[in-house]
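J.: Prediction below, plus the sequence it came from.
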Amino acid sequence: MIRKTSIQNFLLPARLLIVDALRNSRAVWQCAAAAALAQSFVASAPKERLVLRATAYRRANSGFLRKRLEAYLSSWLEPPRADVWRKEKIGWKRFQRDLASRTMNRSIILKSPTVDGEKGVLYVSFEHNWLRLIEHYDLPRLLQDYLLVGASSSSPPDFPTHWALAHIGPDPVFLQISNPSDMEIHQRFHHNICPVPIMASDWINPEFYQPRPNHQREIDILMVAGWSSLKRHWLLFRALRKMRRDLRVVLVGQDSEGRTGDDVWREAKAFGVADRIEMIRDATIEMVTEHQCNSKASVVLSAREGSSVVVTESFFADAPVAMMHNAHVGSRAYINGQTGILLRSETMAAQLSQLIEQHTSYSPRAWAMAKITCFHSTKTLNLLLRRYSDERRYPWNREIVPFCWRPDPVYVSDTDAVQLVPAYQDLYDRHGIVVAGHTAMKIPSAAFSSRVTV
């Protein structure tokens, strides 16, 4: 048994390298796209053909293949065919567990509707939540009262779930992106979905971050990431073998995609660095913030994910960030001479060592304070919605209220939170919708006005 474990530990680094190379290879993604497209031609049902072509479109990286797929898909994103994505629940299968619940989470009212016809603004994070609206409620009716702002969770987008919103109401659904490249992709189709140039990582409130002075920081390298294999902790472990042994390296994470901290620890052991890392499991958001403000450098090693809130959280903690140079991660666009470095696998150990030694020369918080606070994002979203309302001659007499991610959407101001309490009751009374964290109860209709004017 001991010999078998030793062999497994010996082979694990090689297996991780091979699996990672295949998972993130552009050639593999392109082959998968071509295979899905070919399979779609022999699929018997339109639903099967569409999900295969949407899958192919997500994976395609050549201009020729993308244009072919756009030609196939365009007519299915315009009336009268656009509703096929929601009627046939195309691409919904992996969300079935989430859809069992009717309660909306990670959602927040940014502005309430009023009796004079001014629409409210409802912010709904992630695909499973807007699928809940379609599955359990009358979303077209809700859109008579609210402008809907959705927030995507990944990039490239999960197209079938995004396209479930195509032409669902007279107004577009405003969809927050996860990567700057997603703006142009959405604009290729006439699906009445308006991409918004804001990412989840742009909703951080700097007031929660009190950075320690540089000379008092105790953690050399901090990695905040779920224990999923997609986070690629092993890249850090491989680099640590060539770095100083006295570095303090802290990993903060939670179980993810069937993996636990034990799986990550076994990887560290296979690389011979398990005795050089500290692991913190299931930390509170307050604990995460404390560690970020106590770190000299933060690392994010995913090859592909959404916008990565951890990156901008680290900025406000005044910790420079190291990311992979070829990462398809939204906030990679924010890495510059003030905020951090882009790593290459062959020089990663030397680059990280230099970042730690020179961390005082970076000023990520100052850059982020001037560019990407939740207050900047509130102004951007408010301006976009106000311009749209003006173009349609909708009344727009009140602005949306500021909110931030902590770790879910919450109001910046306690006053706004209190003033919008009636809006959640109104949302329940008129549409039956309950938002997690906001109390609503069934009460006699005569006891509550059908509209609020916050």
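T.: On my side now, so go ahead.

J.: Every contact and neighbour count from this point should use C-alpha atoms.
T.: Noted.

J.: So what touches the longest helix that the chain contains?
T.: Under DSSP state H, the helix in the chain containing the largest number of residues is helix 2-24. Outside of helix 2-24, the residues within contact range by CA atoms under 8 Å, 6 or more residues apart in numbering are 28-29, 234, 266-267, 269-271, 303-304.

J.: Can you name the next helix or strand after it?
T.: On the C-terminal side of helix 2-24, the closest following helix or strand by DSSP states H and E is helix 26-40.

J.: mind listing what's buried in the next helix or strand after that following helix?
T.: Counting by DSSP H and E, the next helix or strand C-terminal to helix 26-40 is helix 46-59. Across helix 46-59, burial judged by 16 or more other CA atoms under 10 Å covers 47-59.

J.: again with stretch 73-80
T.: So, applying 16+ other CA under 10 Å, buried residues of stretch 73-80: 73, 76-78.

J.: Second structure follows, compare the two:
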Amino acid sequence: MIDANYRDKQLSQLQHFFATAKRDSLTALSPDTLAEMRSRIRETINDLLIWGRPHLAATRGIQWPYHECSLIAPHLAKVYCQDTDKKAQQQALLFLALLPVPNQWRWLAKAIDILPDEPEIKLFLTTERQTIQSKLTGRGQSSLKLRHVMQILKSPQLPHEKGVLRIFSLPYLFLDKQLLRKIANNYVFFLEPPMGVVFRHAWWRAFTELEDPCIFGLGGEEDRFFIDMQANTHVIRLAHGDFLPDLAPLDPAPVKDIDIVFNGTFDDMARKRHFFMLELLHDPRLKNKKALFLGRGSQENITAFKKEVERHELTDRVTVLSNLRRQDIPRSLGRCRIGVHLSLYENSCRCIYEYYRANIPCVISSATAGMDMRIFNQKTGRVADDAQLPEIIASMIHQHSSFTPRQWFQNNSGSLHSSRKLNEELMDFFTVNGYLWNSDIVPLDSSGANRYLKKEHYRHFLPEFHQLLSWLQPSMPAGIKLTVDG
């Protein structure tokens, strides 16, 4: 456990760096010193915006690093554009290319173009390639169905009307520039990053280098702020969990014998913060409260978590249900009074909407990235700093029947409402960009085999899927075979 003093030192280091940059004093330092500084500052920003989020949220605020980077960018851009010293220009460009500043991805493209042999740029690109390769090999599968990566929402009717292509997984399969241009000639991209803190994944920049803007679906404020700062992007609040289809309650008056439900994969417990939830259960305000842990995961990780429950002496208060079929989850949720969500980063996480659909209010940590905090309100739940969680969880358990999250879900969210909102956003986008709009998109689902609300829509788009397959397969990395079933 990293203590608060360490996090405070990180914040002080960043504050000193930002103050130095605002005084235009950076380029007076040696190139080696500046390279070491860039590496340290990048690492610190990454660490704070991932693992240090609770401390950052409770002190400076999550937006602080982004805001400060946006303030130093004009100083650095001035050096790059106006300074006569080539070395100073180069150092300014490297800061602009490697920190989350406005137009970072454009600056990065410029640095890659004119400084291809610069060690920091070479290291950045090498690390990016290694990360992508690790993600691909980590899948453990050589065959990949297109419908598990993308979804056609609207067919192209060329030459005047483009289609809409939703990409929700493995965006790094699309980085070939010639391939991207070919697809973009036929489709507008609707991109849903799987996780929040999007600035870490600069491979998304490839989509912003096209002629048309690409559309990003992002739940979290900080991600919308960062992507809004990048050129050639259009940001909307809808993503993933917003498109959860409605279901009739299995029982209009279920027996509530569990106080808390915590839903998160056991294969990523550090991000989901399972162990923090166990610690919260020891708080005097939550003594004797019972919790249900739901999630998918490997048997090894599930066993490890159960041992942790035993170590905490909570076996009489904690139930673990793993790898349930999706259709069995609502019945388990019906037993619970409130949901608790502690994950460090998401992008419009499905499980929160599942809580609301099941009429379960939810408390979420203010440190969570990738969630639209406006969906937590007097009808649905609360947002709390980590230090406030025991008190607010206890209060919500006591008052759980005063919330009406299912009513809110039916009136404001779910597949039909969110698909309609997305359709309206897309219509406006097409109009602004001079494209005709003669047909609407099909309704979306948040997950499942192909993310279509109706199976016949997938069959309707099969010709377009086969065409995309013919374009995509030649550019795939070795060992990746794409398929279309049907």
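T.: Now that the structure is in, tell me what you want to look at. Being a predicted model, the structure only gives us computed values, none of them experimental.

J.: TM between them?
T.: Superposed pair, TM-score by TM-score structural alignment, normalised by the length of the first structure: 0.77. Supporting alignment: 415 aligned residues with a CA RMSD of 4.0 Å.

J.: on that earlier part again, if any of the contacts of helix 2-24 of the first structure are buried, give me the PyMOL selection for them.
T.: To isolate in PyMOL the members of the contacts of helix 2-24 of the first structure that are buried, counting by 16+ other CA under 10 Å, one can use:
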select buried, resi 29+234+267+269+270+271+303+304
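
J.: Turn the contacts of helix 2-24 of the first structure into a markdown table, columns for distance to Q176 of the first structure.
T.: Formatted as a markdown table, the contacts of helix 2-24 of the first structure follow (distance: CA to CA, whole Å):
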| residue | distance to Q176 of the first structure |
| --- | --- |
| V28 | 28 |
| W29 | 25 |
| W234 | 31 |
| R266 | 37 |
| E267 | 35 |
| K269 | 40 |
| A270 | 40 |
| F271 | 39 |
| A303 | 21 |
| R304 | 18 |
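
J.: Farthest-apart pair in the contacts of helix 2-24 of the first structure, please.
T.: W29 and K269 (31.0 Å; CA to CA).

J.: Quick check: the nearest residue to E135 of the first structure once chain neighbours are set aside vs V434 of the first structure, distance?
T.: The shortest distance from E135 of the first structure to any non-neighbouring residue, by CA to CA, 6 or more residues apart in numbering, is to L99 (7.5 Å). Distance of L99 of the first structure to V434 of the first structure, computed by CA to CA, to the nearest Å: 14 Å.

J.: which element is the residue mapped onto L147 of the first structure from the second structure on?
T.: Under the alignment by TM-score structural alignment, L147 of the first structure pairs with V188 in the second structure. Using DSSP H and E, V188 of the second structure sits within strand 187-191.

J.: which ones are touching F41 of the first structure?
T.: R49.

J.: How about V299 of the first structure: what's its closest non-neighbour residue?
T.: A322 (4.8 Å).

J.: What lines up with that neighbour in the second structure?
T.: Match for A322 of the first structure (TM-score structural alignment): V363.

J.: how about its match, secondary structure?
T.: strand (DSSP: H, G, I helix; E, B strand; the rest coil).

J.: Tell me, how many residues neighbour it?
T.: 22 (other CA atoms under 10 Å).

J.: where's the spatially most central residue of the first structure relative to F189 of the first structure, distance?
T.: Taking CA atoms, centre = their mean as the criterion, S153 is the residue nearest the geometric centre of the first structure, at 3.6 Å. Distance from S153 of the first structure to F189 of the first structure, counting by CA to CA: 20 Å.

J.: L381 of the first structure too?
T.: Applying CA to CA to L381 of the first structure and F189 of the first structure gives a distance of 22 Å.

J.: just D171 of the first structure next, same as before
T.: With CA to CA as the criterion, D171 of the first structure and F189 of the first structure are 16 Å apart.

J.: what sits against the equivalent of I400 of the first structure over in the second structure?
T.: By TM-score structural alignment, I400 of the first structure lines up with I441 in the second structure. Contact analysis of I441 of the second structure by CA under 8 Å, 6+ apart lists 153-154, 164, 419, 423.

J.: now do F216 of the second structure
T.: Neighbours of F216 of the second structure in contact, by CA under 8 Å, 6+ apart: 190-193, 227, 233-236.

J.: let's see 6 Å
T.: 190-191, 235 (CA atoms under 6 Å, 6 or more residues apart in numbering).

J.: Confirm it sits in a helix?
T.: No - read with three-state DSSP, F216 of the second structure is strand and lies in no helix.

J.: Now do the same for it: its match in the first structure.
T.: Counting by TM-score structural alignment, the partner of F216 of the second structure is L175.
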